[in-house]
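> The following comprises the amino acid sequence and a computationally predicted model.
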Amino acid sequence: MPAHQLAPDIPADVLAAEQAHLAESRAALAAMRAHAQSLSADAAGDWVSQQILQSLLDQRVAALADHPDTPLFFGRLDRESPKRRSSRRESDGGTDEERSGRDDEQADLPGTIYVGRRHVHDGHSKPLVIDWRAPVSRAFYQASPTDPMGIVRRRRFGYHGGALTAYEDEPLGEGVEIGPSKILTEEIERPRSGPMRDIVATIQPDQDEIVRATLAQTVCVQGAPGTGKTAVGLHRAAYLLFTHRERLARSGVMIVGPNRAFLSYISSVLPALGEVKVDQTTVAGLLGDHAAAEDPMVSAVKGDARMAAVLERALWLHIVKPEEGLVFTKGAYRHRVADYEVREIVASLRGTTRYLPGRAALAQRLAHMVLVRMEQRGESPDDRVQDAVARSKPVKQLVEAVWPKLTPEQVLYRLLADPEFLAKASKSDLSPDEQEMLIWRKPYRSWKSAKWSAADAALLDELRDLMERTPSLGHLVVDEAQDLSEMQLRALGRRCRNGSATVLGDLAQGTTPWSTTSWESVLEHLGQRDGDVTELTLGFRVPREVLDYAARLLPSIAPDLAPPRSLRPGLGSLSVRPGGSVVKAAAEALAKEGSIGVIVPDALVGEVSSTLAGLPHAVLDPESTEEHRLLVVPATLAKGLEYDHVIVVEPADIVAAEPRGLARLYVVLTRAVTSLTVLHDKTLPAQLAA
């Protein structure tokens, strides 16, 4: 029996039967959606409950939407017979109870299982498609001839649009070595346009291990270009939402990407997997969209983790040593709290709580002392009296004088505008030169008029958390994490302090002045020291010829990383053209299938766009959400994106534009899925000219 059987050699009746099952499954999904739409929230007892129930029903309806061009199922598993399974397990050993328990776990499962993007059942609750995230579906990704996992045959389906056109069988129970899957290869190499697709049909065993890691486990993925690290992170989010639905519905899941264009690119993946309620944002969207221009070296100092200690001191330095006591007058009596007692209360609270709760506690503690005085005079005050005293003018005045009400902006403004205050808060954490760098050359008139930079946003968030605790999410997915500063990582870490994270990135693609060189350092600043670091080096997207060309830069930008490998030879995928025409290259690409990215130095975006005026195209910007087949892409926005055909203009200018220009060029060169064309008038970087 051949290891693979592929159309047109497949029996027509077998293909027709599979097509009939697809039609039945689509009809059942439509019936499930119609049933969900027929449900009413009016049964809820009150208006608030009705709104909550209606929201849940709307989410359910959205999750059951059918996408005609998206295969409803992509695989089939034929399980071994109960008799054969029992015989095998007897030979495997174990007690009768253990064998019986294993059999009972899967006793209700049918002998044939179709694996797809979501669960579909008929009107009698018979499963027609099993969700790829279900435990039984794991065999589709992990089973092999050496470990068939109770599967005798795995069938992969080929589609054209939404039509099932072929299948391919892989016998797993015969010990026959399985060769490369043609359907799998074609799916990986299928031309793409528009947003990122899910990879649920092509997940590899090492990727599946990451996707199915437990919720409690933080995973950090060092992924070379084309290894699917972003898709793996998104699929892990979908898997966790499936396996911990109620818990994560309460605590939440968030995806954090580098820019809005990237989020637009990945926006369709989770909805295609049936997950429609996941927040997706950027670091700027999460911390505050501040974009005042700033010297990168100043930003680097602000992004250093030492700033956390500086900010903490700066905040608590606002507390003043009490020099006077409290006098509270009620009727003819004056109730006094001595100055030393006030100092004791302040000392007991300072540093043991966050700033704003501590301030509120100070008012209550002072009020309690007043109540003690009242009781000593024979009065019987209750809690309402204590609250009234805490809100009284004498108490509020004393609290404001000793423990003033502050905002993060007020504290940071004083820190960056007052050299003496900065020096006092810095102690030995910042050198005099670093302090001088941080001080504004021309301070703003007040904290209200101050314009903050992106680096300031992380400092403000740190102060905000020192004042009041930041709520934690259940799970956080962070992409391109190698570019985040230590202070930004701390800010993200606060969002998963009671949860876990999936951290994605590539040390070789670090392009910021503060880019990390160690994933262990990233996990430490994220507050997830026990996280597991795993590496993906086998690429499925970038052709080998292109990847090998880009990898010439690795010894200069990340010498400790293993060179990436690609499964796709991609012969003829690379073209380097001295003095080549961008119009000609774009026209050639337009004659082929797939998306096209003309990646250029940021300074040349306008010029190249004008040159391409005769061809329909658009210019990508950070907020882009539109879809165009031909895009002019600034080099600084290329990270995380991919195009079937990439045209790179003037690599030397890309390198010269920033301190880590070689890393930026590495990113740019590895965006290609089918072909890479390099156009240059200037001399190529030495690493590529070799």
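Done, it's in.

> Every contact and neighbour count from this point should use C-alpha atoms.
OK.

> how far does stretch 493-509 sit from the chain's center?
For stretch 493-509, the distance from its own C-alpha centre to the chain's C-alpha centre is 8 Å (C-alpha atoms, centre = their mean, to the nearest Å).

> Show me which residues of it are buried.
In terms of neighbour count (16 or more other C-alpha atoms under 10 Å), stretch 493-509 has its buried residues at 493-497, 499-509.

> ok, structure two:
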Amino acid sequence: MSERLTSVAPETPSAEPTADALAALAEGGRDIVAEELSILERIQARVEEQLATATHQFEDLNSAMIELRDEIATAKEEDLASLMDQMHQLAALNAKRGSGRTAPVDPQNPYFGHLRLREARMGKLRDVLIGKRTMLDKGDGLSIVDWRNAPVSRLYYRYDELDEYEEEFDDRSIEGTVLLRRSVVVGEGKLRRIDTPQGSFALGRGGAWRDLGREARPSLAGGTGKAVRVPRGQLGVNNDLDGLADKRLQEITALIDKQQFGLITQPESGVVLIQGGAGSGKTTVALHRVAYLAFQDRRRFSPEKMLIVVFNEALVEYIRHVLPSLGVEGVTVTTYRRWSAALLRRLRLDIPAQRTDSTPEAVVRFKKHPMVLEMIAELVAEDLADVERSLEDRLRGRPGGEQVLEQWRKLAKLPPSVRGHRALRWLIEEDGRNLPAKTRAAAETSLRAFRGSVDDVVGDWAELFGDGRRIRNAIASKAPDEFSDSEVNTIVKWCAKKTSALIDWRDHKDEPNLRRDDDDDEPSSPRKPPRLDGEDDAVIMRLYQAKRGGLFVKGKRFEYEHIVIDEAQDLCPIEVRVLLDTASAGRSVTIAGDKAQKMIFDNGFVDWPQLLEDAGLPHVAIQPLKITYRSTRQVMAIAQHVLGHLHDPNDDLIARDGAPVSYFGFSDMGESVAFLGEALRNLMQREPTASVALLTRYPQQAEAYYEALHIAEVPRLRLVSRQDFTFLPGIDVTDVRQVKGLEFDYVIVLDPTRQNYPVRDSARHLLHIACTRTAYQLWLVCSGRPSPLVPQDLIDEDDEQPPG
């Protein structure tokens, strides 16, 4: 895709900033900022020159094409071949301009990292900038390398300042020392933030630079600094006129650490499973892996050959906006339910489109349970055993019968449907034609009967769930303690009712129903199709895969070159297995998740090793992420307390220091609204670019708070009821189930009462998710008796020091 090349004149800061701009910095900080400003100015000048040159080149190219077009219109016939060849060459150049690896550097955001290297052999010093596009050194000692491609970019992600490095590049070894490693933020052509081992520095709204200290980033020291002290009852972590300068973090590519970079650049084939807590960068790694693969092999990993499956619609919209900034457009981003429904329509199976929302809870748990995968495998094995038994019975004593059975068994590794078709073709068109006629006829009868039934996936579904004895035996042998007798009876009756209704509809759907009215012989409306359970989609698709060896659309196997499954803990094993089996032969898959953020509690997920084994990946290693780039140490401490026995100490995350978590207790909602109204109005006045989430347990509570705060004239207030987030500054009022995977500057958990969050595992997960959506500050505002999940010392602190 061509990119429009225009010369942009950015607002370039002076290489020598005024003394007032750097007055608040110590000498070391002043030197760092001045040096980075100078580098940015030099780069922007080169980019502007490069863009201007490229624009003139393209203008010349367009003019040449116009001249050729006019010349062709009046040329002699003997000259046409030569002129057309020139036209094709120019058209090819035109199609390539601005695309691929030669795309120009963006002058508004040219790079995000800075390395200074000293080579061991020659002692030469060079400055390398890390960005999204490459710009070669023109003799001034500055170059930009693409983080996805240039070998030297590995040094940025793998080594710290003053580390000695040794790497193999193109069959040669390079050694040296990383003298300097900095992360920078350049936005709208201005240098806005610098992160170094010596500290972090940010540009305030007034144009003055500030020293943010060393606690502004996560570090392995973890919590040794002092928390940002916020006045009691004040929402927001900054109170000066410059706004929240330390909120301007680097772009996400700059935050990738050594471990994450290793996962992103894993070999093209294979399965990568990333486990990490809230804000640890799981989704970031997955998306950057998509960008990395697309860059390395554009033909194989083209956007239309990749799939990203996420938990909710809000994440779908968010990722659709993020991917283009990584240089990838056109990748399918969807939820599992939306994806499976669309694919089932393309498979053209004879099943109704509508699904019921009244499925009993026990039936939902049963159909999501890993035992269903085993039941499907057993059903397929039974069908294959039946056809082999039929062949043995029909061919017993017949000449050539053993030859037929030998050929059938040779095809055992093929999917059942393919095996049946291949065996029949051998019998009719290949070596089997030489068998005695009676032997061939007997074998053909068995194989044709098998071929006629093997592709009937709906019939298989009915056989799987319509047999009560099969269901009872499966539960008794595979999940003996997970369903009560009454639940088993409910499952059997419900499944029998659904299968009977579907088979009856399928057999008679074309027959008109007649009204039982002697005075009216007009036919009634067509038969109303039954509604299957939502969980049946995955079962039917898995049956299809097990019988045919994949999902086929118009005779072609439907598959992806790379699949990302985000928040995999909220999919059931059969859903994960269906997705994995749509991967191509290279099996390039990224799975990301966090068992602490589980929101679906009836899907059969226990832990990662069990899910991997159920999905057919028993030997895949789990890659843990240990640093959280979102929430602070104070927030993560509360989140771990909320999880209680569900928290695994091995999953502890390293987090930066931040503002204390605050609890405010009130007697009723009116008092809460009065307090919140004032705090939110003040925040929006001081920090107009802040994003705030007010999270309730249930949607009805969110509506009530929205209406009350609207009356209180809180500005930029939005009610989010269907994951329709705008991702703009302001205040979103919504329930906790809407915000999975999202991030806000500030989060206020509304009414964490014992009724809303009782001492149950499901409540622990939900409150944990609510708390870990914040990047800077967390409040718990409660009108009622607080939940036992809220730390008592936090409540006691509120009793000792009332808000105000």
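Done, it's in. Just so we're clear, the structure is a prediction, and the values are computed from it rather than from any experiment.

> Would you pull the TM-score for this pair?
Superposed pair, TM-score by TM-score structural alignment, normalised by the length of structure 1: 0.75. Supporting alignment: 622 aligned residues with a C-alpha RMSD of 4.8 Å.

> follow-up on the earlier one: any idea which of the buried residues of stretch 493-509 of structure 1 is the one closest to L39 of structure 1?
Compare each of those with L39 of structure 1 using C-alpha to C-alpha and the shortest gap goes to G499, at 34.0 Å.

> Looking at the buried residues of stretch 493-509 of structure 1, which are in helices?
Judged by DSSP state H, helices contain the following of these: 493-494.

> Among the buried residues of stretch 493-509 of structure 1, which are located in strands?
If you go by DSSP state E, the buried residues of stretch 493-509 of structure 1 have 500-505 in strands.

> what about the helices in the stretch 501-650 of structure 1?
519-526, 544-550, 554-557, 582-590, 605-611 (DSSP state H, counting those that start in this stretch).

> Now do the same contact list for the aligned partner of L579 of structure 2 in structure 1.
Pairing criterion TM-score structural alignment: the partner of L579 of structure 2 within structure 1 is identified as L492. Applying C-alpha atoms under 8 Å, 6 or more residues apart in numbering, one finds that L492 of structure 1 lies in contact with L526.

> just L25 of structure 2 next, same as before
Residues touching L25 of structure 2, when contacts are defined by C-alpha under 8 Å, 6+ apart, comprise 209-211.

> Which among those residues count as buried?
When burial is judged by neighbour count using 16+ other C-alpha under 10 Å, the buried members of those are 209-211.

> can you put those in a markdown table and add distance to E382 of structure 2 and secondary structure?
Supplementary listing: the buried ones among the contacts of L25 of structure 2 in a markdown table, determined by distance: C-alpha to C-alpha, whole Å; DSSP: H, G, I helix; E, B strand; the rest coil:
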| residue | distance to E382 of structure 2 | secondary structure |
| --- | --- | --- |
| W209 | 74 | strand |
| R210 | 72 | strand |
| D211 | 71 | strand |
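
> from these, which single one is nearest R440 of structure 2?
Top of the list for closeness to R440 of structure 2, among the buried ones among the contacts of L25 of structure 2 and by C-alpha to C-alpha, is D211 at 87.2 Å.

> Surely the closest one touches F201?
Yes: contact criterion C-alpha atoms under 8 Å: D211 of structure 2 and F201 qualify, at 4.7 Å.

> Find the residues that touch each one of those two.
G29.

> Check which residues of whichever strand in structure 2 runs longest are buried.
Of all the segments assigned as strand in structure 2 under DSSP E, the longest by residue count is strand 172-187. Of the residues in strand 172-187 of structure 2, 176-187 count as buried by neighbour count, 16+ other C-alpha under 10 Å.

> Then stretch 289-300 of structure 1?
In stretch 289-300 of structure 1, the ones that count as buried by 16+ other C-alpha under 10 Å are 298-300.

> what do you get for stretch 414-431 of structure 2?
415-421, 423-424, 427.

> would TSV of those residues with distance to Q792 of structure 2 and secondary structure be doable?
Formatted as TSV, those follow (distance: C-alpha to C-alpha, whole Å; three-state DSSP):
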residue	distance to Q792 of structure 2	secondary structure
P415	59	coil
P416	60	helix
S417	62	helix
V418	63	helix
R419	65	helix
G420	66	helix
H421	68	helix
A423	71	helix
L424	72	helix
L427	77	helix
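
> Tell me the one of the residues you listed nearest N650 of structure 2?
Using C-alpha to C-alpha, the shortest approach to N650 of structure 2 within the buried residues of stretch 414-431 of structure 2 belongs to P415, at 41.5 Å.

> What is the equivalent residue in structure 1 for the closest one?
Matched across to structure 1, P415 of structure 2 falls on R354, judged by TM-score structural alignment.

> what's that match in contact with, if anything?
Taking C-alpha under 8 Å, 6+ apart, one finds 465-469 in contact with R354 of structure 1.

> once you map the residues you listed onto structure 2, which are still in contact?
Compared against structure 2 with both residues aligned by TM-score structural alignment, their matches' C-alpha atoms under 8 Å, the contacts of R354 of structure 1 retain 466-469.

> Can you tell me which of the residues you listed lies closest to A656 of structure 1?
Using C-alpha to C-alpha, L466 is the member of the kept ones among the contacts of R354 of structure 1 that sits closest to A656 of structure 1, with 40.3 Å.

> In structure 2, what residue corresponds to that closest one?
The equivalent of L466 of structure 1 in structure 2 is A546 (alignment by TM-score structural alignment).

> how far apart are the helix or strand hosting that match and its match in structure 1?
Using DSSP states H and E, A546 of structure 2 sits in helix 536-548. In this overlay with structure 1, the average offset of helix 536-548 of structure 2 from its partner residues is 1.6 Å by mean C-alpha distance after the TM-score superposition for structure 1.

> Which elements pack onto the helix or strand just after that helix?
On the C-terminal side of helix 536-548 of structure 2, the nearest following helix or strand under DSSP H and E is strand 552-553. Strand 552-553 of structure 2 sits against helix 336-347, with contacts defined as 3 or more C-alpha pairs under 8 Å, 6 or more residues apart in numbering; DSSP states H and E.
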